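Q: coordinates only, sequence not included:
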């Protein structure tokens, strides 16, 4: 696993979902804040996204927008005023179904030629232990369509739109897999364009990136600052200085944090006994693991598992 894959896997829960929506005329709909992430991709026409906090965003054909923290927002045919926003229909009422609607196509308007055709979707995320890479994503990630930019993202959008166009054999697996792929590609596209993200800089630094890859590849290994510095090909002081500056904490502090974050994911997603989880993340005994976990999370591994698996059992997004 690489750092970006691990960061996504640590928070992803349940199954993502999506649908295509058509609309025409004058319309305005509101999507309430959500404990996860949402996205919209304009396939035809144009619209406006008005986040609860932040500037309005004009969306045109091919534009993708990710709301990684589930921010509440309004979608409208134009840059509407505050009064219109206050009257916005809840998305479920506007689209005629749940979010996303239950059928392969939700037709908000009966017009044969819709002015808007948009792909909407959402992911359930566990925000109790977010990797800093995910935490630094802005409330709204706008990825305007530009010819030749992010071809893998465009390919995923085309494939997903095709799968949602009607029932196809194997669509249940294909759509879920494409949605997971879409999330990765949207985050990757943001990282490639971001100039302010600390984690873009960390993963772009050969020394820090090498150290992070080593820690994520084998968090249970008996790492030390000296061993990690040797793995990265630099001196211990050089690694400590560069790693701390870009990651925000020293290498061994990050390793402890990541081990326990990984343990939280295993407690949530598996029924493995504590001894097995302790061994997988580098703790010699279940007692040592339980003590470290309780100090970090404020609860025992068993109680954490009971609570988080209850959340996970709620099913798809």
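A: Okay, I see it. Values in this document were obtained by computation on a predicted structure and should not be read as measured data.

Q: From now on I want contacts and neighbour counts done on CA atoms only, so please keep to that.
A: Will do.

Q: What are the boundaries of the helices in the stretch 151-300 of the chain?
A: Per DSSP state H, counting those that start in this stretch, the stretch 151-300 of the chain carries helices over the ranges 151-163, 171-193, 198-204, 206-217, 225-232, 236-247, 251-269, 274-281, 286-297.

Q: Relative to residue 65, which of these is closest?
A: helix 171-193 (8.4 Å; Cα to Cα).

Q: Tell me how far that closest one lies from the chain's centre.
A: In terms of Cα atoms, centre = their mean, to the nearest Å, the gap separating the centre of helix 171-193 from the centre of its chain is 9 Å.

Q: Any buried residues in it, and which?
A: Residues of helix 171-193 classed as buried by neighbour count (16 or more other Cα atoms under 10 Å): 175-176, 178-191.

Q: Now do the buried residues in stretch 309-317.
A: Neighbour-count burial for stretch 309-317, counted by 16+ other Cα under 10 Å, picks out 309, 312, 317.

Q: nearest to residue 65, of the residues you listed?
A: Using Cα to Cα, residue 317 comes nearest to residue 65 of those, at 18.3 Å.

Q: can you pull the contacts of the closest one?
A: Applying Cα atoms under 8 Å, 6 or more residues apart in numbering to residue 317 gives the contacts 14-17, 122-124.

Q: before we go on, here's another structure to hold up against the first:
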């Protein structure tokens, strides 16, 4: 695994949900804040998106938008003033009624793929926490070919209703999330994690830790993996990532343990081995210090939370 894959896997739960919506005429809809990440892909036409507390964004064909922190927002056929926002219908109503019909000649029609990713934010990787409130990725021929390819595949799968679409669409939506995060990192002009993963020393060390977190890492071994001296590794890694290499490793191991406790029924001894702890007692002690609760209680609470989420 790599940092981006691990950062997404650590918070992703369940399957993404999506609606394909085709609207025309005058329309305005509101999506309430959500404990997850929202996304929109414009397949045809254009519209406006107004995030809560933010500036409006014009979306055209092939544009993708990710709202990684579940920010509430309005989508409309054009600039939405205060009066229009007050009249906005809930998105569920828009998706259910398909809004006003588009003109017969198709002019003015807007077709979108709108959806949500369920996220467990209790122990989010800082890379995901660093994402801005809104990531807007316009369609450009010279950028993000994988993202454009995924959007094209999604549009065709949803249009033709071919056999296997029930598996293909959720898988493509998962790919879409990866490509949107990756595209943001490629375009970011600032930020801790784009800088860290763009630095050859920090990136090499992070790849090594994430590829085998259970290995008996030391500063010396990690420095050799990155091809630098131990002081150089410590200085560059700490400056870019925000904590020393071994402190980051401990933190990541405990987050992996939390994910395994949440998502599997593996006994604590198995979880301990998978994340690099020699005994269940050693893991339990470190886990309780980090999370303020025992692994058993954490697993029970996580199970209760999953049940509540599945009921919504």
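A: Done, it's in. Predicted model, so just to flag it, every value in this text is computed and none were measured.

Q: picking that back up, pull out the buried members of the contacts of residue 317 of the first structure.
A: By 16+ other Cα under 10 Å, the contacts of residue 317 of the first structure give 14-17, 122-124 as buried.

Q: any chance of those in TSV, with secondary structure and distance to residue 305 of the first structure too?
A: Formatted as TSV, those follow (DSSP: H, G, I helix; E, B strand; the rest coil; distance: Cα to Cα, whole Å):
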residue	secondary structure	distance to residue 305 of the first structure
14	strand	16
15	strand	19
16	strand	22
17	strand	25
122	strand	24
123	strand	21
124	strand	18
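
Q: Out of the residues you listed, which is nearest to residue 60 of the first structure?
A: Closest approach between those and residue 60 of the first structure, by Cα to Cα: residue 122, at 20.0 Å.

Q: Next one: the equivalent of the closest one over in the second structure from residue 38 of the second structure, what distance?
A: If you follow residue 122 of the first structure across to the second structure using TM-score structural alignment, you land on residue 116. According to Cα to Cα, to the nearest Å, residue 116 of the second structure and residue 38 of the second structure sit 4 Å apart.

Q: Verify the stated contact: residue 27 of the second structure with residue 80.
A: No. Contact criterion Cα atoms under 8 Å: residue 27 of the second structure and residue 80 do not qualify, at 9.8 Å.

Q: Going by secondary structure, the residue mapped onto residue 138 of the first structure from the second structure is in what exactly?
A: The alignment partner of residue 138 of the first structure in the second structure, by TM-score structural alignment, is residue 132. Per DSSP states H and E, residue 132 of the second structure falls between elements, in no helix or strand.

Q: Compute the number of surrounding residues for residue 132 of the second structure.
A: Other residues within reach of residue 132 of the second structure, judged by other Cα atoms under 10 Å, total 14.

Q: looking at it, it is touching residue 70, isn't it?
A: No. Using Cα under 8 Å, residue 132 of the second structure makes no contact with residue 70, being 10.9 Å away.

Q: Setting aside sequence neighbours, what's the nearest residue to the match of residue 138 of the first structure?
A: residue 68 (7.4 Å; Cα to Cα, 6 or more residues apart in numbering).

Q: contacting residues around the one you found?
A: By Cα under 8 Å, 6+ apart, the contact list for residue 68 of the second structure reads 36-38, 128, 131-135.

Q: Kindly report the same for residue 53 of the second structure.
A: By Cα under 8 Å, 6+ apart, residue 53 of the second structure has no neighbours at all.

Q: Relative to residue 66 of the second structure, how far out is it?
A: 16 Å.

Q: rewinding a little: just so I know, which of the helices of the stretch 151-300 of the first structure lies nearest residue 86 of the first structure?
A: With respect to residue 86 of the first structure, and counting by Cα to Cα, the nearest of these is helix 171-193 at 30.1 Å.

Q: Neighbours of the counterpart of residue 300 of the first structure in the second structure, how many?
A: Under the alignment (TM-score structural alignment), residue 300 of the first structure pairs with residue 294 in the second structure. For residue 294 of the second structure, the count of nearby residues is 16 (other Cα under 10 Å).

Q: got the residue ranges for the strands in the stretch 51-200 of the first structure?
A: Counting by DSSP state E, counting those that start in this stretch, residue ranges of the strands within the stretch 51-200 of the first structure are 57-59, 64-67, 73-76, 89-90, 105-107, 116-125, 141-143.

Q: Give me the packing partners of the second one, helices and strands only.
A: Secondary structure elements in contact with strand 64-67 of the first structure, counted by 3 or more Cα pairs under 8 Å, 6 or more residues apart in numbering; DSSP states H and E, are strand 36-44, strand 141-143.

Q: do the fourth one as well
A: Other helices and strands packing on strand 89-90 of the first structure, by 3+ Cα pairs under 8 Å, 6+ apart, are strand 28-31.

Q: Comparing the strand it packs on with the second structure, how large is the average distance?
A: Comparison of strand 28-31 of the first structure with the second structure after fitting gives an average deviation of 0.6 Å (mean Cα distance after the TM-score superposition for the first structure).

Q: Show me what that strand is packed against.
A: Counting contacts by 3+ Cα pairs under 8 Å, 6+ apart, strand 28-31 of the first structure packs against strand 73-76, helix 82-86, strand 89-90, helix 91-95.
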